[in-house]
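Asks: take this sequence and fold it.
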Amino acid sequence: MPYTPTPPPLGLSGLVAAVTGGASGIGLATSRYLARLGARVAVLDIAPDALPAADQDTLLPVRCDVSDDTSVRAAVADVVDRLGALDILVNNAGIGAQGTVADNDDAEWQRVLDVNVLGIVRTTRAALPHLRASRHAAVVNTCSVAATAGLPQRVLYSASKGAVLSLTLAMAADHVREGIRVNCVNPGTADTPWIDRLLSRADDPAAERTALNARQPTGRLVSAEEVASAIAYLASPAAASVTGTALAVDGGMQGLRLRPEGA
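Replies: Predicted structure coming up:
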């Protein structure tokens, strides 16, 4: 018989969420958003001490290195031990990479794919027994517009996010009959600490930021909070019939083709 979920109350009250890479950027914004909706939230991060002091009363910091299976399994077990369950998993941890196909050696390819792709595999694999026991199980992966649009100097990062998109669809098919929904968000260029570090290395940071703003039809970078709200929707009961979906939060970057202003 097909699985028929029992709709839980609106909001996330009574649910437990874990957010990887949750101590900064999109992950921190997501952790805060889920907590405001009533979830108890664990922040899984390689540097949990980076969680702002103001958030430590509402968010549970847990050390987790997504490139290490032992660390991942220990972190998930700690979350369940301390919070009693795991209903929502946000696979947000990731690292960036620049350059053409000729610019990174095998070791760098392996490092980025290990974090961005296998990191999701490890965390989801460890979480699955607990998600199967949930009355409202949701997995949301942080993907990227780089998975669906060809961006210059981003070949390694794009390859990793293309894999995340395919992984999301396959996981959604595998687990839908277990009552586990799997979706991803595809942000455009988001205003995060990683972008700040990238801009700081540019010859002209102001000009580079202007170019990044102009690349998105809205004329500005996506905020971390905007991505967080999309993740929260996909994780919530409001999206109970949404699975296998990639939700673009990119200021129109993927789908719009605007004429130059004045043309």
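
Asks: for the rest of this, base every contact and every neighbour count on C-alpha atoms.
Replies: Will do.

Asks: show me the contacts for T123.
Replies: When contacts are counted by C-alpha atoms under 8 Å, 6 or more residues apart in numbering, T123 touches V66, V72, R73, V76, N91.

Asks: for the comparison step, fold the sequence that follows:
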Amino acid sequence: MANMDTADWTSAIDLKLPIAVQAHAWIKRAILTLELKPNEALSEKELSLKFGISRTPVREALIKLADEGLVDIFPQRGTYVSPIRMPEVIEAQFIREALETAVVRKAAQTADSAFKSRLVANLAQQKAAVADERLADFMQLDELFHHAMSDFCNLPRGWRVIQNVKGQLDRVRYLSLPHPGHVSQLYVQHEAICEAIGAGDVEVAVDHMSHHLREVFKSIKELMRDKPSLFA
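Replies: Below is the predicted model:
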């Protein structure tokens, strides 16, 4: 496993809250940001020691990550971070686009002033993150921007479906962030989506969202060429 500061892992767990949920979120974040790299071995014992918790919640977290396609569990052989598998990336993007274009359609049809203000405030934070080149912060704000629409439309299970399928896709998204101009382009696309929602222009909002969600494909060939060890 990667050489990570044990204190950082231990402090991540609040024993007053569901432990397996927190372990899952922490390990998932480490996988998505490539702190834990594809094909890296994962040890229940080592993870439990790093978190300062028992092995049971770690096992539960790893099983859930396996369901999300981010971990491969081989009986008698061990548990490993999954490589990035292009068929799963493509499928995840397809599912995400189908759901999020439907969500943005509903959002554009029903947006109120409070929701519009929420998106504008998020965009202001995105703009600052782009200017300061805070890529990790931008990705988090990107997630909040998209989540805000499902939240406004009262579609929490729809958002959970999106989260459960897009793990492989998120690793490609994260790898794409440092490419020159990429984050700025994503911000401009978010701004266009927000403007269409604000104007109640449903079809334009849907078109902008569809175009935005396909942006990830522009960098995949380059990533596969430059970082072949990360892909299946």
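
Asks: got a TM-score for the two of them?
Replies: The TM-score (TM-score structural alignment, normalised by the length of structure 2) is 0.26; 96 aligned residues with a C-alpha RMSD of 5.7 Å.

Asks: quick revisit: the contacts of T123 of structure 1 in helices, which ones?
Replies: With helices defined by DSSP state H, the entries of those inside them are V72, R73, V76.

Asks: from those, which is closest to R111 of structure 1?
Replies: Checking these against R111 of structure 1 by C-alpha to C-alpha gives V72 as the nearest, at 16.6 Å.

Asks: output the ones in helices among the contacts of T123 of structure 1 as TSV; include the columns distance to D191 of structure 1 and neighbour count.
Replies: Formatted as TSV, the entries for these read as follows, by distance: C-alpha to C-alpha, whole Å; neighbours: other C-alpha atoms under 10 Å:
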residue	distance to D191 of structure 1	neighbour count
V72	28	24
R73	31	19
V76	29	23
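
Asks: hey, where'd the strands end up in the stretch 51-200 of structure 1?
Replies: In the stretch 51-200 of structure 1, the strands defined using DSSP state E, counting those that start in this stretch lie at 59-63, 88-91, 137-142, 180-187, 190-191.

Asks: could you dump these to JSON lines with mean neighbour count and distance to G25 of structure 1?
Replies: Converted to JSON lines, these look like this (neighbours: other C-alpha atoms under 10 Å; distance: least, C-alpha to C-alpha, whole Å):
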{"stretch": "strand 59-63", "mean neighbour count": "23", "distance to G25 of structure 1": "15"}
{"stretch": "strand 88-91", "mean neighbour count": "28", "distance to G25 of structure 1": "13"}
{"stretch": "strand 137-142", "mean neighbour count": "27", "distance to G25 of structure 1": "12"}
{"stretch": "strand 180-187", "mean neighbour count": "27", "distance to G25 of structure 1": "12"}
{"stretch": "strand 190-191", "mean neighbour count": "21", "distance to G25 of structure 1": "8"}
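
Asks: for A224 of structure 1, find the nearest of those.
Replies: Using C-alpha to C-alpha as the criterion, the shortest distance between A224 of structure 1 and these is 6.3 Å, found for strand 190-191.

Asks: what helices and strands are in contact with that closest one?
Replies: For strand 190-191 of structure 1, the helices and strands in contact under the criterion 3 or more C-alpha pairs under 8 Å, 6 or more residues apart in numbering; DSSP states H and E are strand 222-223.

Asks: tell me the helix or strand right after the strand it packs on.
Replies: Scanning the chain past strand 222-223 of structure 1 towards its C-terminal end, the next helix or strand to appear is helix 224-235 (assignment: DSSP states H and E).
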